[in-house]
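>>> below is the structure, and that's it, no one-letter string:
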């Protein structure tokens, strides 16, 4: 059994989502992993869950920055509209191949974003998150 119930991946890259899902499952990091290739779909899902079954809101979200349609920054604007008592229980991390220093600084200065990681996701990143952000 993983230490988290549900992790959500938001990234337009199918292969990256598959790799992330595999790493998360192989490291028993979470019981369930949901992937969204479109941030708009993730917002709709999170909005519905927050209204209908808030206990099923994800424990953690990995969010890419550069995506077609709604990008990571626009996703965060929408995420802020969700009930704070629910989002406060969720750890949101940027996971991006973006290497622009401004993006990293912007992300780390956002209250909603716990940290910024460069792709690819690794077992070491999961261990760091467990150690720093998840209470057993």
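Received, thanks. Remember, it's a predicted structure, so these values are computed and weren't measured experimentally.

>>> hey, let's count contacts and neighbours off CA atoms from now on
OK.

>>> next, the buried residues of stretch 79-88.
Using 16 or more other Cα atoms under 10 Å as the test for burial, stretch 79-88 gives 79, 82, 86, 87.

>>> take a look at this one as well, against the first:
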């Protein structure tokens, strides 16, 4: 059986973006589970108490109402659930600004910034860079 990630979490206030990203990740067939959230508070609730499987990757939209990526990640880092301690975070945006890059450099858990929407190729690139031991389908 091919090794896969346990869980990838998508956090974007736009349900269509979550849907598209979910489809592309499914096509790559790199994870057992994809969980999606449209708001940071719901995602934090899930991450703090409900998840019982390792969460290896989070794709987080930078600009969201109520709680943007920066506020979300500040709260995420306070979570003491052992299943999320090694999570890699990729920030997503429709336009990545220089200030976003600078801010991201200050937060060690952020592993990169990507333009959205993601593509199948982008998912492959993320997987190859951060999870090279995972065999990917085409």
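Everything's here; your move. Source: prediction; values computed, not measured.

>>> care to give me the TM-score?
Remark: TM-score between the superposed chains equals 0.87 [TM-score structural alignment, normalised by the length of the first structure]; 132 aligned residues with a Cα RMSD of 1.8 Å.

>>> residue 36 of the second structure contacts residue 11, correct?
Yes. In this structure residue 36 of the second structure lies within contact range of residue 11 using Cα atoms under 8 Å: 5.9 Å.

>>> now do the shared contacts for these two.
Residues touching both residue 36 of the second structure and residue 11 (Cα atoms under 8 Å, 6 or more residues apart in numbering): residue 18.

>>> these two: which is more packed in?
residue 11 (27 against 21; other Cα atoms under 10 Å).

>>> mind listing the helices for the second structure?
For the second structure, helices defined by DSSP state H occupy the ranges 15-28, 40-45, 69-76, 98-105, 120-130.

>>> the first one to helix 120-130, inter-axis angle?
Yep, that's helix 15-28 of the second structure we're talking about. 70 degrees (axes from the mean of the first three to the mean of the last three Cα atoms, to 10 degrees).

>>> which one in the second structure is aligned with residue 107 of the first structure?
Counting by TM-score structural alignment, residue 107 of the first structure lines up with residue 104 in the second structure.

>>> list the contacts for its match?
110, 112.

>>> any idea how far residue 18 of the second structure is from it?
Computed as Cα to Cα, to the nearest Å, the residue 104 of the second structure to residue 18 of the second structure distance reads 22 Å.

>>> residue 126 of the second structure too?
Residue 126 of the second structure sits at a distance of 17 Å from residue 18 of the second structure (criterion: Cα to Cα).
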